[in-house]
Structures are given as structure tokens and as C-alpha cells.
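S.K.: sequence and predicted model, in that order:
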Amino acid sequence: MPASRTTAHAVVVGSGIGGLTAAVALRQSGWKVTVLERAESLEPVGAGIGLAPNSQRALDVIDLGDEIRALAAWQGAGGMRHPSGRWLSRTDSTAAAERFGGPLVLLHRATLIDRIARRLPEGAVRTGSPAELADAGTVGGRPARVTTPDGDIEADLVIGADGIHSSVRRALFPQHPGPAYAGFTTWRTVVPAPERPFEPHETWGAGSLWGTQPLKDGRIYAYAAAVAPPGARGGDGEQAELLRRFGDWHDPVPGIIAASGPDRVLRNDVHHMTTPLPAFHRGRTALLGDAAHAMAPTLGQGGNQAIEDAIVLAHHAAAGQDLGAGLAAYSAERLPRTTAIVRKSAQVARLMSLTGTPAVAVRDTLMSVVSRLGPGLVLRTFDGIADWRPPQRTYAAEAQEAHAEQGAHEERPARH
């Protein structure tokens, strides 16, 4: 059932990167949008995020891509290292940009959230507004409905962008097992750049890794991961835990840990959904991002795929088009792609999680051999991921929207 351009109302549950991108893209394609956020502010949970060329091209659709590309800080060489400092493989920022059509951009999540949120009108985002899906709605029939402390809201479309432990997903697919612990935990921090220059790197040890990446503002985004029981925490703080695990690794790792301070290290257990959902929609309700396909961070694609989801969803569900067909097309397009990336991320996570000395030695040797054969082989890991491009508007869709707009204009009463 096509929704009128002047009345179509979408409610987005969750104001993370995917939810806000969806709100901007839907509004751009003709929807009135309300974003409901449980937290009291838009301050994001997390530290840094890497945006690959695929999500940058998605952000081009809402005129944000070039603004993000301008924040790229990685120049020159980088690669993967052994805890001793020995390079296992080498890559180059120029080669990566040429292969995939753009740079890798590392930035603080707060920066990205702010840049996206600026594109929404005042009042579109309601913080301190927890929401639950009461009714998924039926296309061609009743609207979807969410409950909030201030009362129920009916909508032509509801987007569940409420993260890994999504209540919207549970309401849509109560029989799905949901996310499972991936076997490891992560730490993240942002600190001032060290005095001595360094090349960006990700260092792999036995059942652990460390990454050090520059930000455009001169700070450093550092992240770590290690095999650990779920729910485990450092009894004397996470900075002390990092020192125990990584304090004897190569420079600049120990200095970055020392600079992080006891209260500036975020720790989160990793959960992923290796069992895919049957679809990303039901009725008038759709899921995106971690709510739809939580993945391990080992390919750095979680936020990137959420942005892709948002742009593809807005493309297929543009106001004035058939919503049922649009949501079906969204599921058909996104489910296979994200399922493959979830599984590939899990495979890389298993490699990182190796703890036995022989297995770790074989893994490191293979990395070194592949690197010596050519940097293109290392970059090939991201073929089919970083080279993705957003769907293009068709002439028929643009003509249909123009016709709907003309009809709405003709129906408006003349003003005297």
C-alpha cells in the first residue's frame, strides 16, 4: 500500500549510527520521521569507528560522504605485527584507496553521530524515550504501533535500530535464538598521540590482538581483544587488565595503555548472530544494524553494514512507493550480504582466538607468506565488502515520486 508523501510517518527505535542514518535517508525520501532513544542524550557508547569506502559511498546518498572522507588520517604504510614488533604483513593506504575507491577513515563515534544528527530537524530525536514494539502492523491494513512512557505512537513504518539485544527483534521473531557470546571481550580507548611517530598497525598474539590507529584530530584510537570468559572484568580496573595482557608488547602499546588512565577504557564482551534471521522485516516493521545481524568486530564492518542497511531501506521504502514490496526487496537484498559478512567475521575471530603455540605459529607464517606474495592478496580479504555501492534511483521511481508530489500539490486548497 503506497503511503502518501504528506502523511507517511516512520518511527525509528534507537539513535545509533544506523538509526540516525535511516532517519535522515527516510526523511530525504519523503517520510516524516521520529527517532526514539532510551538514553537521556545522543552521547554514543564506544570510542572510535572505522568507515570503509562502502559506507562512505552510502553516506554520499545523504551528502555526508565527502565530509567523512576529509577526516581520513591514515597515510603511508601500515599492517599487521607480532607482539615482538615484527611485521607479519604490510599494507599501504594508497593501495587500499585505489583498490576500493576511497580511504579508510577512523573517527570518534561522537563525531559521526553529531555529523548525522545535524541533518535532522529539531525535535525529530526524542531522548529519554524508551520504546517497545506493540504491533508490527500489516501492510495494506493496520499501522504499526510502539509504546512509550508518553503514550502509544502509530506509524506507517517502524525501524528497529535498537542494537544487539533488540527488543524489536524479539517481538518480530520470538523463536530466534538471538545473539551468542563470541568467545572474546574487547577494550577501546582514545588517547593523545605518542611523541614518537608510529605506523598504524594491528598486532596479533595468542588469543589476543591490539590495534593502534590515528585520528584526524591528532589523537589515537586504540582497541584490543582477548579470549576471556563472558562477564569477566579486571578486579583492579581495565587499565590494569590491559597492562597485564599487553604491557610487554611492542611500542607504542605500553605507552598508550599508560596514557589511557583508569577511567578511559571501555570494555565490552562480543556477541554475534551466526544464525541469520528469516527476514529483516515483518508487517510494517524492519530491522537494521546489530538488531538484524550482530557481527564480530574482526572485519570492522558492524557500523558500516548498519549504514548500508539504512540507505538501502530508505531506497526501497521511499514514500509514495509500495511499502510491502519495498520491505521485501530490502530483506532480499540485505539478508544474504550481511549473513556472509557475519560468517566471515566469525572466521577471522576464530583465527584471532587461536591460543595453542603451534596453531599461532602456522597462522603467523601464513600471514607473512601472503604479504610477501603481494599486498593485493591481503587487501583481497575485503573484495566484495569494501567495493559495495548503494542502489541507484531508477527513472521510473523518480517519475512516480514526481507524479505523487504533483498530485499532492493539486489537492492542497488555494490560499487567499
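M.R.: Nice, I can see it.

S.K.: could you use CA atoms for every contact and neighbour count after this?
M.R.: Noted.

S.K.: what about the helices in the stretch 101-250 of the chain?
M.R.: In the stretch 101-250 of the chain, the helices defined using DSSP state H, counting those that start in this stretch lie at 109-117, 167-172, 238-246.

S.K.: state the distance from the spatially most central residue of the chain to Gln213.
M.R.: Nearest residue to the geometric centre of the chain (Cα atoms, centre = their mean): Gly303, 0.9 Å. Counting by Cα to Cα, to the nearest Å, the gap from Gly303 to Gln213 is 17 Å.

S.K.: same deal with Gly356?
M.R.: From Gly356 to Gln213 the distance is 28 Å (Cα to Cα).

S.K.: do Ala318 as well
M.R.: Distance from Ala318 to Gln213, by Cα to Cα: 38 Å.

S.K.: sorry, back to before: any chance of TSV for the helices of the stretch 101-250 of the chain, columns distance to Ala134?
M.R.: Shown next, in TSV, are these (distance: least, Cα to Cα, whole Å):
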stretch	distance to Ala134
helix 109-117	27
helix 167-172	8
helix 238-246	39
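
S.K.: who wins for proximity to Arg343 among these?
M.R.: Arg343 lies closest, by Cα to Cα, to one member of the helices of the stretch 101-250 of the chain: helix 167-172, at 19.7 Å.

S.K.: residues contacting that closest one, please?
M.R.: Glu132, Leu133, Ala136, Gly160, Asp162, His176, Gly178, His281, Arg282, Leu287, Ala291, Ala292 (Cα atoms under 8 Å, 6 or more residues apart in numbering).

S.K.: just the buried ones from the residues you listed?
M.R.: With neighbours counted by 16 or more other Cα atoms under 10 Å, the contacts of helix 167-172 contain buried members at Glu132, Leu133, Ala136, Gly160, Asp162, Gly178, His281, Arg282, Leu287, Ala291, Ala292.

S.K.: and the comparison structure, right after this:
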Amino acid sequence: MSRTSQQPHAVVVGAGIGGLGAAVALRRRGWRVTVLERAAALEPVGAGIGIAPNALRALDVLGVGDAVRAMAAFQGEGGLRRPDGRWLSRTSGEAAAERFGGPVVIAHRAELVAVLAGLLPEGALRTGTRVVSASPEGRVTTGDGTIDADLVVAADGINSAVRGALFPAHPGPVYSGFTSWRTVVPAPAAYLPHETWGRGRLWGTVPLTGGRVYCYATAVTPPGGRAPAGDERTELRRLFGDWHDPVPGLIDSAAPGTVLRNDVHHLARPLPAFHRGRVALLGDAAHAMTPNLGQGGCQALEDAVVLAHLAAPDAAEHAVARALAAYTVQRLPRTTRVVRRSWSVGRLTTWSSRPAVALRDALFAGVNRVGPRLALRSLDGIADWRPPAGPYAADGTGQARQA
């Protein structure tokens, strides 16, 4: 396939949240878009995702912010606990909304993917398509042939093949020192959202709509491990089975084969740029981070709307080059700060010595006594981001600002 002079063509590699968001944003901007996804189908993944106010504003630009806000199951009080159940700090959805101009929505990842995919025209999403390479000139080679695109958006994840081809000298992602588990289980009762921090271990419980609970956990462990017989519930029981209620019961509620286990990696060294030639990197391909601030998908959605805002539908090489250079200038410094801040929080969860954990717990409890809202400060300068152009409904101002 070759470029056409009538409507510039953008090819997006990867149909995750960032890739779909970029495709929708570029289409709204006037591009013809094709999304290439190697999986045979957009299978529902049993995991939740935190959608902070910054990402909700990006979704407003895509026209689905309110639809995603409606996915929120709970906006009451939650907080941080110890393994014995004692609360170390508390905050509320209302406090977060007041501080950042909108709520934090916890949704099922598959439902957000479905909303975004539903905004694309028939035929724009091609599943079962493996991308072999993408050149700076915009040539995308797949198992079925080649596509000459005016713009290529590489949203192919943390192990991005496109990133490796564009920046072969970059060391790539590094192991963050801990492994994660995620699952969605039926909820026999209403649970307060919370994280529980122990010695080198963390457990999170968040209610979803439809009588479900999203559970996530991390633990310091060597990479590459797997539970005996592949049943990760066994490993979760070993690590968290003696923690406070409802943790043991939630583990028992998980159906066999529904617990996802992933070693956590991040890009400790920033890339020199988020583009080369006609190719832009987005989301985890550009700035993979630990999950500790819940900003991985949020930053990918920011990338998507900023890239589309800068990229006028112009196939001329100088226009694409100018747009992608501006994209790097706007996104690389901000995402580098978020990656580093997320890793700083993640490092606290890896502490395992009793004195260090006692000091950490005392610090959290002290901050809570001074002012519960101080716990939200880790998202200052992040969750209050606004897109470069509206509309967005999170705070009703319609004003633009770049963080």
C-alpha cells in the first residue's frame, strides 16, 4: 500500500489504551487511521485501571469522558492500611476531585478498550496482524505486506520492537525489583478501596461496577518466577493469606486461571527522543513506568491527545517532522518526571526490614494526622494536567494549560 495525497494516513501499531486513544484523536483531527494489533482479538483482560482527572480530560477531548466517568463504582473514603488491618491514612474521592478538578475513576480495562475501539470506523482495526518493522520513512512491514504511512504511531508496549529498531543503543526496560498480580473477582459485599503495605509486599482492593472487585498485589521477588502448577492463587495465599480481611477471602474468590502475573519493568533511562522521522513512540513504548501512581494508561492518553493536537493532517515531510519534534519537546520532560516519581513511590513498597517499615508506617500515620489531603500530594502536577485544547468537562473551565 502506498501513501495517498487525498487524506494523510496514520498507522498505529498496537491496540492498547494508548494506541486506540491515538487513533481516535488523529481521526478526529482529520487523519485516515489504521490500527494494527498482533492479537487475534481484543480479548477482555481481567484487570482494572485507574483513570485520574488528567486522563479523564484527555478522554473528554475524544468525546467519551462522561461515559468513562459513569463507570465509577465508588467515590467514598479509602486509604492505606497495615497487614493487620490498622488504617495508616485515609482520604476520599471528594478530596481528590476538589484538589485535581475531577474524580479518579477505577474501571475495568477491557471496558475502556471497548469504548475507544467503538469510536473507530469499520475496518480501521486489524487484529491478527504482526508488525515486523517500521522505518523512520514511514514504511510499516507486516506479515501480510507493507504499508507506506504518512505517520506511524508506535504504541506496541514495554517491549516495543519499533523502539528497539529506532534506538538500538538504548538499554531498554529494566526489572523494577518486584512482581505484580492482578485479578477481578465477584464481590459478595461492598469493600472500602484500600492499599495495604507490608514488608516488601502490597495489596490493593478497589470496587468495580457490576458487583466486582479489582485486586492487585506486588511483592519483591526474583523475576521469571511462576507458581507451582501455574496456579497463582497459591502464591497469593502464601504471600497474603494471613493479612487482614477481606484479603484472604478475595484470593479464594478468584477463579482458576484468572490471576495475571507480570514482572514489573520500567524505562529507567529516558529515550533521547520520542520520535524519529515519521515515527512517534507513545505510552509504554516511550516511557514505561511502575504502576505505583496509576499513571501508565493516563500518560498514554495524554500522549495521544497532544500528538493529535500537534499533527495537522499534512503528509508533507517537513510538517510531520515539525509536529513530532514538538511532541518530543512537550512530552519527554513531563513523562520522565512521572516515571521517576512513580519509581520513588514503588521503591518505598520494596522496603522489607522491620525498622524501615516501622519508620515508613509512622511517617504515613503522621502525615495523616497533620492533614489527610497531604497524601494526595504525590499526584500534584500530574493529575491536574489539562490538554492543549478542549473541550473537556472535568472542571468545566474549557481553558487549556500545559504542565
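M.R.: Now that the structure is in, tell me what you want to look at. Predicted, not measured: the structure shown is a model, and the values here were computed from it.

S.K.: going by distance to Ala332 of the first structure, which of the buried ones among the contacts of helix 167-172 of the first structure wins?
M.R.: With Cα to Cα as the yardstick, the closest approach to Ala332 of the first structure among these comes from His281, at 10.1 Å.

S.K.: so what's the counterpart of that closest one in the second structure up against?
M.R.: Alignment note (TM-score structural alignment): His281 of the first structure maps to His275 of the second structure. For His275 of the second structure, the contact set (Cα under 8 Å, 6+ apart) comprises Leu281, Leu324, Ala325, Thr328.

S.K.: would JSON lines of those with secondary structure and distance to His318 of the second structure be doable?
M.R.: Below are the contacts of His275 of the second structure laid out as JSON lines (DSSP: H, G, I helix; E, B strand; the rest coil; distance: Cα to Cα, whole Å):
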{"residue": "Leu281", "secondary structure": "strand", "distance to His318 of the second structure": "18"}
{"residue": "Leu324", "secondary structure": "helix", "distance to His318 of the second structure": "10"}
{"residue": "Ala325", "secondary structure": "helix", "distance to His318 of the second structure": "10"}
{"residue": "Thr328", "secondary structure": "helix", "distance to His318 of the second structure": "15"}
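
S.K.: helices or strands next to the helix or strand hosting Val61 of the second structure in the packing?
M.R.: Per DSSP states H and E, Val61 of the second structure falls inside helix 53-62. Contact here means 3 or more Cα pairs under 8 Å, 6 or more residues apart in numbering; DSSP states H and E; on that basis helix 53-62 of the second structure packs against helix 17-29, helix 65-69, helix 296-310.

S.K.: mean deviation, that helix versus the first structure?
M.R.: On superposition with the first structure, the mean distance recorded for helix 53-62 of the second structure (mean Cα distance after the TM-score superposition for the first structure) is 0.4 Å.

S.K.: roughly how far apart are the aligned partner of Val357 of the second structure in the first structure and Gly300 of the first structure?
M.R.: Using TM-score structural alignment, the equivalent of Val357 of the second structure in the first structure is Val360. Look at Val360 of the first structure and Gly300 of the first structure: by Cα to Cα, they are 22 Å apart.

S.K.: do Ser345 of the first structure as well
M.R.: 9 Å.

S.K.: before we move on, the earlier item: nearest to Pro186 of the second structure, of the helices and strands packed on helix 53-62 of the second structure?
M.R.: Across these, closest to Pro186 of the second structure is helix 65-69 (Cα to Cα), at 21.0 Å.

S.K.: buried residues, the next helix or strand along the chain from the closest one. List them.
M.R.: Moving toward the C-terminus from helix 65-69 of the second structure, the next helix or strand (DSSP H and E) is strand 77-81. By neighbour count with 16+ other Cα under 10 Å, strand 77-81 of the second structure contains the buried residues Gly78, Gly79, Leu80, Arg81.

S.K.: contact partners for the closest residue to Ala131 of the first structure other than its chain neighbours?
M.R.: Closest residue in space to Ala131 of the first structure, ignoring its immediate chain neighbours: Thr148 at 4.8 Å, by Cα to Cα, 6 or more residues apart in numbering. By Cα under 8 Å, 6+ apart, the contact list for Thr148 of the first structure reads Ser129, Pro130, Ala131, Glu132.

S.K.: neighbour-wise, which one of those residues leads?
M.R.: Tallying neighbours with other Cα atoms under 10 Å puts Ala131 at the head of the contacts of Thr148 of the first structure, with 25 neighbours.

S.K.: I figured it hits Arg145, correct?
M.R.: No: the criterion here is Cα atoms under 8 Å, and Ala131 of the first structure misses it with Arg145 at 10.0 Å.

S.K.: ends of stretch 76-84 of the second structure, how far apart?
M.R.: Note: stretch 76-84 of the second structure ends 22 Å apart using Cα to Cα.

S.K.: separation between the counterpart of Trp249 of the first structure in the second structure and Ala67 of the second structure?
M.R.: Alignment note (TM-score structural alignment): Trp249 of the first structure maps to Trp243 of the second structure. Computed with Cα to Cα, the distance linking Trp243 of the second structure and Ala67 of the second structure is 36 Å.

S.K.: show me the contacts for Thr285 of the first structure.
M.R.: With Cα under 8 Å, 6+ apart, Thr285 of the first structure has these contacts: Ala136, Gly137, Ala144, Leu157, Val158, Ile159, Gly160.

S.K.: now with 7 Å?
M.R.: Ala136, Leu157, Val158, Ile159 (Cα atoms under 7 Å, 6 or more residues apart in numbering).

S.K.: adding distance to Glu199 of the first structure, write the residues you listed out as a markdown table.
M.R.: What follows is the contacts of Thr285 of the first structure, written out as a markdown table (distance: Cα to Cα, whole Å):
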| residue | distance to Glu199 of the first structure |
| --- | --- |
| Ala136 | 49 |
| Leu157 | 46 |
| Val158 | 44 |
| Ile159 | 40 |
